[in-house]
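> the amino acid sequence is not available; the structure is as follows:
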């Protein structure tokens, strides 16, 4: 692709969420969403992989449907109240339509079926953008309008997403699908705390991005797509396999790694708000999520085949170029909580 065209596309992908976050007008928010959608579609298509065209089509149809519902809600709200922003007098049906459409854009259950399939069919670097940067714009709209939304529906979407994110990842062998189901579960945690403390939703989003970026970078550096390909790293770069294992445990929320921090804070905040059923339920689902990460690590690094001396010698001959950004993000994704334990107070 032409470098100038590529630069324009990446700039538009960056610009879309920025417009949405900085707007107080629903139409401008919608324009920001469309900027991101239309700019990312050409990047999802890979001529060498026919499945990427299918993934791009699925992504476009799903996102276009959600955008149409949001636009319909905006127009109905303007017709009813004569304003381009939701108000206390806004019809509940319009708000619920918007919530469902944003849930579809975020990949929240039960509107999540497109996300694993699309993530599996696109390159790793685009999967990273899809699971991190593309989540910011819809989530920023939810944070702005959450006082008007039905908290019961929000909590139901959150619980369903956490459960489906944990349950869906159990039988997966493809790393991109595992990361997609991890994204669904993390989005559920962000949504669960939204009605009570939206600042914790932003904290959870930031930590989720810190956890996800180095994980995708590790997969890209080693061209690892499946669990089997990760297990082969032991003979090539054993240090990389160790870091991937730690990052997976952090994604699962195992203390004292970084991923435990948002779960601990969110459960504490839910208990303070007398959510005495939801908090233990989310904790049990987090164990289910941690189980498939632990099983993944068990099959890749804890049960290794015997290696002969030649393969061990090859290990010392393998050299990789230093990557300061990857090293920094890896430390942040695993050691933030041990280095700063007062964050949970």
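Arrived safely, thanks for sending. Nothing here was measured: the structure is a model prediction, and the numbers come from that model. Numbers count the residues shown, from 1 in each chain.

> every contact and neighbour count from this point should use C-alpha atoms.
OK.

> could you say what helices and strands the longest helix along the chain packs with?
Identified as the longest helix of the chain according to DSSP state H is helix 50-81. Under the contact definition 3 or more C-alpha pairs under 8 Å, 6 or more residues apart in numbering; DSSP states H and E, helix 50-81 sits against helix 26-44, helix 92-106, helix 114-121.

> put this next to the previous one:
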């Protein structure tokens, strides 16, 4: 147990410094070196994660290393051959894989589901900084083909991810699916305004940090465990509900403010189809978090033995699909009006 704390004390500053170093780098090779330092520091913290199997750890290491070498190979050959767009495209794919963006997301779900809460926080927030920075460097090449590829792929696969995440009850998987949707917003903002992107990321990090640390404290692993009776202090429960509302972009929370600003930027660029698709993804992400509050109240009523004729709590898992879609319809009505 104490060894775990020593490992975090030693390697967390290294991981943090590597994320700041990337902002001072101006060459591709330096970016690659910083990525490797960051990878080593994070893997050292993952090694002492009792929840993570060695097989998954090795898969993560091989995947990250493979994409790092694709990035290095492409950056070295980009200026020596008349195939610049091809190598930029390879670098772009490598960064999308590191971010866990669909269709390169299967590894991300497997790793997130088996991490402890602290490493899950790092994976969903801090470990996104370097790939996102390099992704923004690739944007500076002003390639229209790359822009259309990224936009179409993100919008299409985010729609699929939104549907796949509807019926999840594992809290870590819910956060993983929501993280992919939030990253899609950040990637769109990186094309529009870097300052708004930075503000969006900071707000997302603060909300996620508080929420995940509270989940860790209460030991919530799935929706069945999420009951209001687990909170001795009702203020903590209310604070958690406010965090969920903010992350689900309910007005007047900070999460809604950032989505509002993002949609305003897209409307000025006349990206109306993109706005429609992103609102739908946000709507489903909103459903993820409101469903947590919904289950919390329902489980609380169940523990108090309140018997409603229209709900059968003994078989409420069989009614899971029906409740999900009822909540989804309610959220659609909210978004429209």
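Sure, I can see it. These numbers come from a predicted model, not from an experiment.

> so which of the helices and strands packed on helix 50-81 of structure 1 gets nearest residue 136 of structure 1?
Counting by C-alpha to C-alpha, residue 136 of structure 1 lies closest to helix 92-106 out of those; the figure is 8.9 Å.

> residues touching the closest one, excluding its own?
The contact list for helix 92-106 of structure 1 (C-alpha atoms under 8 Å, 6 or more residues apart in numbering) reads 62-63, 66-67, 69-70, 73, 76-77, 109, 111-112, 135, 138-139, 142, 148-150, 187.

> quick one: that helix aligns where in structure 2?
Mapping helix 92-106 of structure 1 onto structure 2 (TM-score structural alignment) gives residues 85-99.

> and that stretch, how far from structure 1 on average?
Stretch 85-99 of structure 2 differs from its equivalent in structure 1 by a mean of 0.7 Å after superposition (mean C-alpha distance after the TM-score superposition for structure 1).

> so how far is that stretch from its chain's centroid?
Centroid displacement of stretch 85-99 of structure 2 relative to its chain, using C-alpha atoms, centre = their mean, to the nearest Å, is 19 Å.

> now do the SS call for the alignment partner in structure 1 of residue 271 of structure 2.
Alignment note (TM-score structural alignment): residue 271 of structure 2 maps to residue 275 of structure 1. What DSSP: H, G, I helix; E, B strand; the rest coil gives for residue 275 of structure 1 is coil.

> how many other residues sit next to the aligned residue in structure 2 for residue 79 of structure 1?
Matched across to structure 2, residue 79 of structure 1 falls on residue 80, judged by TM-score structural alignment. Residues within reach of residue 80 of structure 2, counting by other C-alpha atoms under 10 Å, total 9.

> so which residues of structure 2 form helices?
Under DSSP H, structure 2 gives helices at 2-21, 28-47, 54-77, 84-99, 106-114, 117-124, 129-139, 144-164, 171-192, 194-218, 234-247, 254-268, 272-303, 320-336.

> tabulate those in JSON lines, adding columns for distance to residue 226 of structure 2 and mean neighbour count.
Converted to JSON lines, the helices of structure 2 look like this (distance: least, C-alpha to C-alpha, whole Å; neighbours: other C-alpha atoms under 10 Å):
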{"stretch": "helix 2-21", "distance to residue 226 of structure 2": "28", "mean neighbour count": "15"}
{"stretch": "helix 28-47", "distance to residue 226 of structure 2": "27", "mean neighbour count": "18"}
{"stretch": "helix 54-77", "distance to residue 226 of structure 2": "28", "mean neighbour count": "16"}
{"stretch": "helix 84-99", "distance to residue 226 of structure 2": "29", "mean neighbour count": "20"}
{"stretch": "helix 106-114", "distance to residue 226 of structure 2": "17", "mean neighbour count": "18"}
{"stretch": "helix 117-124", "distance to residue 226 of structure 2": "16", "mean neighbour count": "20"}
{"stretch": "helix 129-139", "distance to residue 226 of structure 2": "31", "mean neighbour count": "18"}
{"stretch": "helix 144-164", "distance to residue 226 of structure 2": "21", "mean neighbour count": "16"}
{"stretch": "helix 171-192", "distance to residue 226 of structure 2": "10", "mean neighbour count": "22"}
{"stretch": "helix 194-218", "distance to residue 226 of structure 2": "9", "mean neighbour count": "16"}
{"stretch": "helix 234-247", "distance to residue 226 of structure 2": "11", "mean neighbour count": "17"}
{"stretch": "helix 254-268", "distance to residue 226 of structure 2": "23", "mean neighbour count": "17"}
{"stretch": "helix 272-303", "distance to residue 226 of structure 2": "5", "mean neighbour count": "19"}
{"stretch": "helix 320-336", "distance to residue 226 of structure 2": "15", "mean neighbour count": "13"}
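
> appreciated, that's everything.
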